[in-house]
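**Student:** give the three-dimensional model of this entry:
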Amino acid sequence: MARPDKAAAVAELTDQFRDSNAAVLTEYRGLTVAQLKQLRRTLSGNATYAVVKNTLTAIAAKQAGVEGLDDKLAGPSAIAFVTGDPVTAAKGLRDFAKANPALVIKGGVLDGRALTAAEIIKLADLESREVLLAKLAGAFKASLYQAAYLFTAPATQAVRTIDALREKNQAEVSTEEAA
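**Tutor:** Here you go, the predicted structure:
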């Protein structure tokens, strides 16, 4: 029979897996308490970072329907449960791991799909959602501007041609009057 404290821990982890849109599994061996506190502050707003027990995490992941973490659950593990922008959280973890080589990204899950450590680094290399949306809006604006220019170009060309004919006609009339 499972102990009540372990059952509560599994239930809490299961809820966190279900409530998050991504989870990144890391190894924190060699990090100080101050460094872990700094990492939690870095991730706040987008993710929560928790030290977990591997067997309880494996049970919770199975109950939440999360696949692909079982083989990575070895050694001291901690999970960043991402509830905000996954790209921002991945960037925070990547940057912290560069500054503190003791933090090792093992892998993770994004929208139910298992990710390797390399895929999480690729995710971190993406631009944030806001930047991508701004680029998309700029592309739409540019194509609309180009379409508007194409629609007004024939009218502008016609006006220029009419002005040129009018000036030519006035020049011919003034030449005939002078002769």
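
**Student:** okay, CA-based contacts and neighbour counts for the rest of this
**Tutor:** Noted.

**Student:** please, where are all the helices along the protein?
**Tutor:** Secondary structure of the chain (DSSP state H): helices located at 4-19, 33-43, 54-64, 86-99, 117-125, 129-178.

**Student:** how about those, which one is nearest K106?
**Tutor:** In terms of CA to CA, the element of the helices of the chain nearest to K106 is helix 117-125, at 5.3 Å.

**Student:** now for the closest one, which elements pack on it?
**Tutor:** Applying 3 or more CA pairs under 8 Å, 6 or more residues apart in numbering; DSSP states H and E, one finds that helix 117-125 contacts helix 86-99, strand 104-110.

**Student:** want to put them side by side, so please do this one too:
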Amino acid sequence: MDRAAKRELVSTLSVQFKNTGSVVVAGYQGLTVAEMNALRGKVRAAGGTVKVAKNRLAKLALQGTELEPIAGLFKGPTVIVQATDPVAGPKVAVEFAKTNDKFVILGGGMGKQALNPDGVKALAALPSLDELRAKLAGIINQPATKLASVIAAPSGALARVIKANAEKDQAA
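**Tutor:** Here you go, the predicted structure:
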């Protein structure tokens, strides 16, 4: 890699670090190309990216960003998993780590907060942004549904009383 390409990579990574919701740093030594491609596909489907960069360049890209405290995680062969949804990247990384022993989560970051591996796992356990939106829509819709059933109940009861009286009169 020549100097211009390195500068371009550092600036690209820096922009990604500034605009990301969360970052997971993991060791990947021993993963096959097929396993790495599977990881990339899963992360891409979740709306994120997987990047393998030289540790020195990644540390340079972290300078001046909120994620600068995670620079110590870049030792040995590392891969960067990032996504705009703060939960999507960690969720995919943790699921992938469960099935691949060679993929080891070293830590990560979200905003100004550096996360240890347990913090990444805790973040992965949270519901995603889409799940939260669905729950919020359900909560907002729930009172309207209950209101409709409460309003319909008296008219239904009245109809049953009238029907019972009509049947009583016909029987007599």
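
**Student:** can you calculate the TM-score here?
**Tutor:** Between these two chains, after superposing, the TM-score reads 0.76 (TM-score structural alignment, normalised by the length of the second structure); 168 aligned residues with a CA RMSD of 2.9 Å.

**Student:** related to what we said a few turns ago, please identify the most buried of the helices and strands packed on helix 117-125 of the first structure.
**Tutor:** Mean neighbour count, computed with mean count of other CA atoms under 10 Å, is highest for strand 104-110 among those, reaching a mean of 22.

**Student:** compared with the second structure, how much does that strand deviate?
**Tutor:** Aligned to the second structure and superposed, strand 104-110 of the first structure gives a mean residue distance of 1.4 Å (mean CA distance after the TM-score superposition for the first structure).

**Student:** out of the helices of the first structure, the one nearest I105 of the first structure is which?
**Tutor:** Closest to I105 of the first structure of the helices of the first structure is helix 117-125 (CA to CA; 5.7 Å).

**Student:** can you give me the angle the closest one makes with strand 104-110?
**Tutor:** 80 degrees (axes from the mean of the first three to the mean of the last three CA atoms, to 10 degrees).

**Student:** what range in the second structure matches helix 117-125 of the first structure?
**Tutor:** Aligned by TM-score structural alignment, helix 117-125 of the first structure falls on residues 117-125 of the second structure.

**Student:** once aligned to the first structure, how far is that stretch on average?
**Tutor:** Mean deviation for stretch 117-125 of the second structure: 1.6 Å (mean CA distance after the TM-score superposition for the first structure).

**Student:** what sits up against that stretch?
**Tutor:** Contacting residues not belonging to stretch 117-125 of the second structure are listed as 24, 87-92, 94, 105-108 [CA atoms under 8 Å, 6 or more residues apart in numbering].

**Student:** any idea how far it is from the chain center?
**Tutor:** Relative to its chain's centre, stretch 117-125 of the second structure lies at 11 Å (CA atoms, centre = their mean, to the nearest Å).

**Student:** that stretch: which residues count as buried?
**Tutor:** 117, 119-121, 123-124 (16 or more other CA atoms under 10 Å).

**Student:** stretch 12-31 of the first structure too?
**Tutor:** Residues 13-14, 16-18, 20-28 are the ones in stretch 12-31 of the first structure that count as buried (16+ other CA under 10 Å).

**Student:** distance to E176 of the first structure added to those, as a markdown table?
**Tutor:** Shown next, in a markdown table, are those (distance: CA to CA, whole Å):
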| residue | distance to E176 of the first structure |
| --- | --- |
| L13 | 96 |
| T14 | 95 |
| Q16 | 91 |
| F17 | 90 |
| R18 | 89 |
| S20 | 86 |
| N21 | 83 |
| A22 | 84 |
| A23 | 87 |
| V24 | 87 |
| L25 | 90 |
| T26 | 91 |
| E27 | 94 |
| Y28 | 95 |
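
**Student:** turn the helices and strands packed on helix 117-125 of the first structure into CSV, columns for distance to E177 of the first structure.
**Tutor:** Putting these into CSV (distance: least, CA to CA, whole Å) gives the following:
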stretch, distance to E177 of the first structure
helix 86-99, 77
strand 104-110, 84
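
**Student:** for Y145 of the first structure, find the nearest of those.
**Tutor:** helix 86-99 (31.1 Å).

**Student:** what's that closest one in contact with?
**Tutor:** Here helix 86-99 of the first structure has contacts from 21-22, 24, 39, 42-43, 46-47, 82, 103-105, 120-121, 123-129, using CA under 8 Å, 6+ apart.
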